[in-house]
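1. coordinates for the following, if possible.
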Amino acid sequence: MAVSDRVHVRAPGKLNLFFEVGRAQDDGYHDVASAYQAVSLWEDVYARPADGFSVGVSGSVDLSGVPSDDRNLALRAARMVAQRLGHDGGVHLEIVKQVPVAGGMGGGSADAAAALVACDMLWGGELGSSELQRLAGRLGADVPFALMGGTAVGTGRGDQLSPALAKGRFDWVVVTAEEGLSTPDVYGRLDELRRRPDIRPAAASPDVDPAVLHALRAGNAVALAQHARNDLQVAALSLRPDLRDLLESGEQAGALAGLVSGSGPTVAFLAEGPEAALDLQVTLSASGHAALHVHGPVHGARVV
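-> Got it, this is the predicted structure:
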């Protein structure tokens, strides 16, 4: 196996354009159906040979919630590749983060996807995309999509992926929050709320609305805005009522639609195009929000 000195891999964050959540299963997990889109907010992972396994983290976001021990998903990914290849050396990973931590945009999953690709390249493994996808599925539901990128439908726990055609470019303004939300807490609150008669009940078999897929295929942001939905949003708003005001502010400022991304608290606003997105970003930033203009779809984890 050829061994490299240093490998740099970049992987994208994601938005959930549609997210339907089924009932809790016996193991506590939920079946879901999601339309994912990879967007131009990147995680950069640098891998170099080392005696052991270690990770350093820097970046433009709040890093206080990022573990530097074996709870770090990228470090677990590196160990997994070493075990799969029978590689007896270690690796030091340097992660430069742009995706909000605990923000529902899959930053940790992007780190793990990048680490899989980086370590395979570093150690000359040549595992191939199908084997990397298999390893990714063992790390978490969002990791396979971070590897794949583009636009996709995810079912099961979100990790059974099929590519979805998306024409053209979709422009988003993403508003991040200083304080994250726990994904298990959001799912738990959704289960509580669904006992009430005024909350949409769980779908017996979650599925992505065909109208969402039609809008993506047509490159039609207006149609996508009409059908975008996130079942976790009602739970995220229950835990963070301030997000409701933010959603209203964005829509009043010209967004076609606003929705909580994944389990939140990041909020994504769909704009009609690049200029409209820039105007919206300026307006929200002037109101004191941390607003970023991103676009999708973009490619998945790859060597830079």
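
2. alpha carbons only for contacts and neighbour counts from here, please
-> Noted.

3. go through the strand or helix carrying residue 223 and flag the buried ones.
-> If you go by DSSP states H and E, residue 223 is part of helix 221-227. By neighbour count on 16 or more other CA atoms under 10 Å, the buried set for helix 221-227 is 221, 223-225, 227.

4. quick one, strands of this protein?
-> 7-24, 30-50, 53-59, 90-97, 151-155, 160-163, 170-176, 229-230, 257-260, 267-271, 290-296, 302-303 (DSSP state E).

5. so what touches the third one?
-> When contacts are taken as CA atoms under 8 Å, 6 or more residues apart in numbering, the neighbours of strand 53-59 outside the stretch itself are 63, 66, 68-69, 75, 78-79, 90-98.

6. now, of these, which are buried?
-> 66, 75, 78-79, 90-98.

7. check contacts around the residue nearest to the spatial centre of the chain.
-> Central residue of the chain (CA atoms, centre = their mean): residue 106, 2.8 Å from the mean position. Applying CA under 8 Å, 6+ apart to residue 106 gives the contacts 13-14, 99, 142-143, 146.

8. now do residue 192: how many residues are near it, please.
-> 11 (other CA atoms under 10 Å).

9. ok, it to residue 53 distance?
-> Going from residue 192 to residue 53 by CA to CA, to the nearest Å gives 40 Å.

10. I'd like the structure of this one too, to check against the first:
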Amino acid sequence: MSIAQSPASVHVRAPGKINVYLGVGGRHEDGYHALATVFQAVSLYEDVIATAADDFSLSIAGSSGAGDGGPSDVPVDDRNLAMRAAKLLAGATGFAGGVHLELRKSVPVAGGMGGGSADAAAALVACDALWGTGLSTQRLHELAARLGADVPFALHGGTAVGTGRGDHLNPALARGRFDWVLVTSEHGLSTPEVYARLDSHRAESGALADDPPLSLDVPIPVLQALRSGDPHSLAASMFNDLEVSALLQCPALDDIISEGLRAGALSGIVSGSGPTIAFLCENPESAQYVQTQLQDAGRSALHVHGPVPGARIMS
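-> Modelled structure (predicted):
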């Protein structure tokens, strides 16, 4: 389909994620770690608007130039996952044109919530619709997996168990709604550095990647808690192997966790590679109270809920 026959633009929205559970295995020769994780997509979104163009370009809406880990720190060249997603789709389908991508970011940058992966998933869906390439969901998933471990999940959303590098997904039954309060930080953490710090910590402490609780199977209590829809049960089983590394790099995160628990959250963990802290709350009213308490303490706190759908075209 030519650009002239295509829609002028396509708007796609994709969610950020929380790792309810994240077990990390040892580092493989290819540099990746085996993972066993449970993703939950939450109501904090990235919006990508794809507009027909002759070449490839990208812009960030609302860039403040603050250099504080916000949109101004997001690359607009081939380092950007959304740009790479568009070019990957063009190469895979033989599309000869281009696209302009406008990113409207709400997920914290370098915050451990998969914002860049959501951009990539949204770009795949938007360009597929814009160009009329008509790929199947399975083919889009295959392309998403080539871009990063979190991209396939952002494509599908909901709640899912991820294995391998996190890109082998199986839907997980999650009843009802889970309410979360997210505390964001001014400065992000580098995911590769957090993983490297975990490897160093394990080497120094003599920990083995297959020692409990570092199993690469998602524990049954986590899945049972999701099926039951009981936030108390889920709070008791949440876990993140990367938390120790994130806390070593940013000890102040431990203070935030303590503040959230004192405010009434059921549990709090580092989200993914951090530094965003995710607090699970009993219900929407409790989450609103915890959010207010943390904001009064000077924290940047957001109330979100999950699970929500993955990347989808907005009417």
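
11. let me see the TM-score of these two.
-> Overlay of the two chains. TM-score (TM-score structural alignment, normalised by the length of the first structure): 0.97; 303 aligned residues with a CA RMSD of 1.3 Å.

12. counterpart of residue 76 of the second structure in the first structure?
-> Superposed on the first structure with TM-score structural alignment, residue 76 of the second structure falls opposite residue 68.

13. what about that match, distance to residue 98 of the first structure?
-> For residue 68 of the first structure, the distance to residue 98 of the first structure - CA to CA - is 17 Å.

14. contacts only, for residue 154 of the first structure.
-> Contacts of residue 154 of the first structure by CA under 8 Å, 6+ apart are 32-36, 160-162.

15. any of those buried? List them.
-> Buried subset of the contacts of residue 154 of the first structure (neighbour count, 16+ other CA under 10 Å): 32-36, 160-161.

16. the one in the second structure that sits across from residue 104 of the first structure in the alignment: neighbouring residues, count only.
-> Matched to the second structure by TM-score structural alignment, residue 104 of the first structure sits across from residue 112. A count of neighbours around residue 112 of the second structure, defined by other CA under 10 Å, yields 26.

17. hang on, isn't residue 112 of the second structure packed against residue 269?
-> No. Look at residue 112 of the second structure against residue 269 with CA atoms under 8 Å: they stay out of range, at 11.3 Å.

18. remind me, longest helix of the first structure?
-> helix 107-122 (DSSP state H).

19. how big is the offset of that helix relative to the second structure?
-> By mean CA distance after the TM-score superposition for the first structure, the fitted helix 107-122 of the first structure averages 0.2 Å away from its aligned residues in the second structure.

20. could you do stretch 7-21 of the first structure as well?
-> So stretch 7-21 of the first structure averages 0.3 Å relative to the second structure (mean CA distance after the TM-score superposition for the first structure).

21. that stretch aligns to what range in the second structure?
-> Mapped onto the second structure using TM-score structural alignment, stretch 7-21 of the first structure spans residues 10-24.

22. chain center to the matching stretch, what's the gap?
-> 3 Å (CA atoms, centre = their mean, to the nearest Å).

23. same question for stretch 252-269 of the second structure.
-> 21 Å.

24. again with stretch 122-130 of the second structure
-> That offset, for stretch 122-130 of the second structure, works out to 19 Å (CA atoms, centre = their mean).

25. repeat that for stretch 167-175 of the second structure.
-> 15 Å.

26. so where is it in the first structure?
-> Taking TM-score structural alignment, stretch 167-175 of the second structure hits residues 159-167 over in the first structure.

27. ok, which stretches of the stretch 201-315 of the second structure are helices?
-> 220-228, 231-237, 243-249, 252-263, 284-296 (DSSP state H, counting those that start in this stretch).

28. which residues touch the first one?
-> With CA under 8 Å, 6+ apart as the contact definition, helix 220-228 of the second structure has outside contacts at 21, 172-175, 231, 233-234, 237-238.

29. can you rerun that using 10 Å?
-> Contact with helix 220-228 of the second structure is made by 20-21, 38, 159-161, 172-178, 229-239, as judged by CA atoms under 10 Å, 6 or more residues apart in numbering.

30. repeat that for the longest one.
-> Outside helix 284-296 of the second structure, the residues that touch it by CA under 10 Å, 6+ apart are 177-183, 256, 259-266, 279-281, 297-305.

31. of the residues you listed, keep whichever come out buried.
-> 177-183, 256, 259-261, 263-266, 279-281, 299, 301-305.

32. ok so, going back, where's the residue nearest to the centre of the first structure relative to residue 141 of the first structure, distance?
-> Counting by CA to CA, the separation of residue 106 of the first structure from residue 141 of the first structure is 10 Å.

33. then residue 245 of the first structure?
-> Counting by CA to CA, the gap from residue 245 of the first structure to residue 141 of the first structure is 30 Å.

34. for residue 6 of the first structure, same thing?
-> Taking CA to CA as the measure, residue 6 of the first structure and residue 141 of the first structure are separated by 28 Å.
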